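# below is the structure, and that's it, no one-letter string:
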């Protein structure tokens, strides 16, 4: 088999999301699958907790926040229980339970048909509701990060929620542990350039450091 045939086949496999091409070779892409919320809350929990503690420093009393239903976002919400006077817009029952009805917070919960695996609302009704708000800061999770393909997710509704948050929020904080880098998701949500603050648990590889050079990067 010629070198050009190998390169062509690798390009095809990469376009299909089956592999991630690297300098001098390729590796299998992580599986494009996410389990239920309870399972995902236990995955990389220590890293998510460190990320959450660092991310909380960006939230002041009285802030207007959108917080999505990703597990890292749920960890961040738990770190905000001492903040006062927050206005929280969310599609997550978990976030609502953490921050609703405490410390003079105002809570706006998007509703529609609940996805039991995510314990969240992300159908068209929920999307239309969230699109009405203009938060100071959106706190978002992500399913996958690729240096060339950008930010990706696995759930159509959650991907749409992320797109709305990127469009309507003054700033976006993305919480992502190191397992998300180099993965392929099912659908694109945003370009890396749309992230204002990245909070992660490991120093970035050179290609990602270049890709996020515009953002404030915090390694927890």
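Sure thing, it's come through. Predicted model only: the values in this text are computed from it and were never measured.

# please count neighbours and contacts with C-alpha atoms only from this point.
Noted.

# now do the strands in this structure.
19-22, 25-28, 64-67, 87-90, 106-109, 114-115, 120-121, 137-140, 144-146, 150-153, 171-175, 187-190, 197-200, 216-219 (DSSP state E).

# which residues touch the residue most central in space within the chain?
Closest residue to the average C-alpha location of the chain: residue 141 at 1.8 Å, with Cα atoms, centre = their mean. With contact taken as Cα atoms under 8 Å, 6 or more residues apart in numbering, residue 141 is in contact with 68-73, 174-176.

# hmm, back to that, pipe the strands of the chain into CSV and attach mean neighbour count per row.
CSV is the format used below for the strands of the chain (neighbours: other Cα atoms under 10 Å):
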stretch, mean neighbour count
strand 19-22, 16
strand 25-28, 12
strand 64-67, 24
strand 87-90, 24
strand 106-109, 19
strand 114-115, 16
strand 120-121, 27
strand 137-140, 26
strand 144-146, 23
strand 150-153, 24
strand 171-175, 23
strand 187-190, 20
strand 197-200, 22
strand 216-219, 15
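
# what about versus this one:
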């Protein structure tokens, strides 16, 4: 029987685990710059950490493992619940009765769906089975579920059918979730297919409300997306850091 002990991870590798656990994702270039080492050195660290099952290697960077570090969907509903409710109430207050609305996926967007249930004569399109369930028994809501393939435990609908269907409609408002913010102000998420749906919906909307609590300001992800600055607002519960405020250029709406 092989009783050889595994070599412990290095101090730098342990710090990489800490950084990625806090942020959700980090690029090789950023880690190399932070540690003052070559990208190849960081790449070797990432290969080791991926092999140990501690992090997950991606093209150009490293992230937390879906099955271990990242919160499960049921847990996400309980995190920052008060902040999500305030954000949802504020976003819903900005959507008039009679509007045509697209709802994205995510627990904060689901909170917005609950607030919208009290509206009158809304036309709601969604790629979220969870949001559709919330609104399905409200007769004042004209509900349309965008077709597609179900992706993940959050009941997200994605794929060519989803994108093709979205292109046929025009929305007054889109309510979009996100997982993090890049340093240049671009929003970020983990799944390229879900981001494709977000981007397509924002392009079809007169105005987009990107909703998320302040914990997202300290996180990064994998895939970037953005909207037109003249038709975009970030709805959150706390004043963002100065660098985010500077990039957003007055587009933040704070839910008191």
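That came through fine. Given the structure is predicted, the values throughout are model-derived calculations rather than measurements.

# what would you report as the TM-score here?
Overlay of the two chains. TM-score (TM-score structural alignment, normalised by the length of structure 1): 0.81; 203 aligned residues with a Cα RMSD of 2.8 Å.

# on that earlier part again, closest to residue 42 of structure 1 out of the strands of structure 1?
Comparison of the strands of structure 1 against residue 42 of structure 1 by Cα to Cα identifies strand 171-175 as nearest, at 15.9 Å.

# any idea how far residue 71 of structure 2 is from the aligned partner of residue 167 of structure 1 in structure 2?
When structure 2 is aligned by TM-score structural alignment, the residue opposite residue 167 of structure 1 is residue 203. In this view, residue 203 of structure 2 and residue 71 of structure 2 are 30 Å apart by Cα to Cα, to the nearest Å.

# what about those two, which has more around it?
More crowded of residue 203 of structure 2 and residue 71, by other Cα atoms under 10 Å: residue 203, with 20 against 13.

# these two touch, right, the more buried one and residue 227?
Yes: between residue 203 of structure 2 and residue 227 there is a contact under Cα atoms under 8 Å: 7.3 Å.

# re earlier: what residue of structure 2 matches up with the residue nearest to the centre of structure 1?
Checking TM-score structural alignment: residue 141 of structure 1 goes with residue 177.

# grab the nearest non-local neighbour of its match.
Closest residue to residue 177 of structure 2 in three dimensions, ignoring its sequence neighbours and counting by Cα to Cα, 6 or more residues apart in numbering: residue 211, at 5.4 Å.

# residues touching the one you found, list them.
87-88, 91, 108-109, 175-178, 234-236.

# 6 Å instead?
Neighbouring residues of residue 211 of structure 2 by Cα atoms under 6 Å, 6 or more residues apart in numbering: 177, 234-235.

# tell me how many other residues crowd the equivalent of residue 193 of structure 1 over in structure 2.
The alignment partner of residue 193 of structure 1 in structure 2, by TM-score structural alignment, is residue 229. Residue 229 of structure 2 sits with 13 neighbouring residues when counted by other Cα under 10 Å.

# and what of residue 232 of structure 2?
Neighbours of residue 232 of structure 2 under the rule other Cα under 10 Å: 21.

# test my guess that it contacts residue 208.
Yes: the criterion here is Cα atoms under 6 Å, and residue 232 of structure 2 meets it with residue 208 at 4.9 Å.
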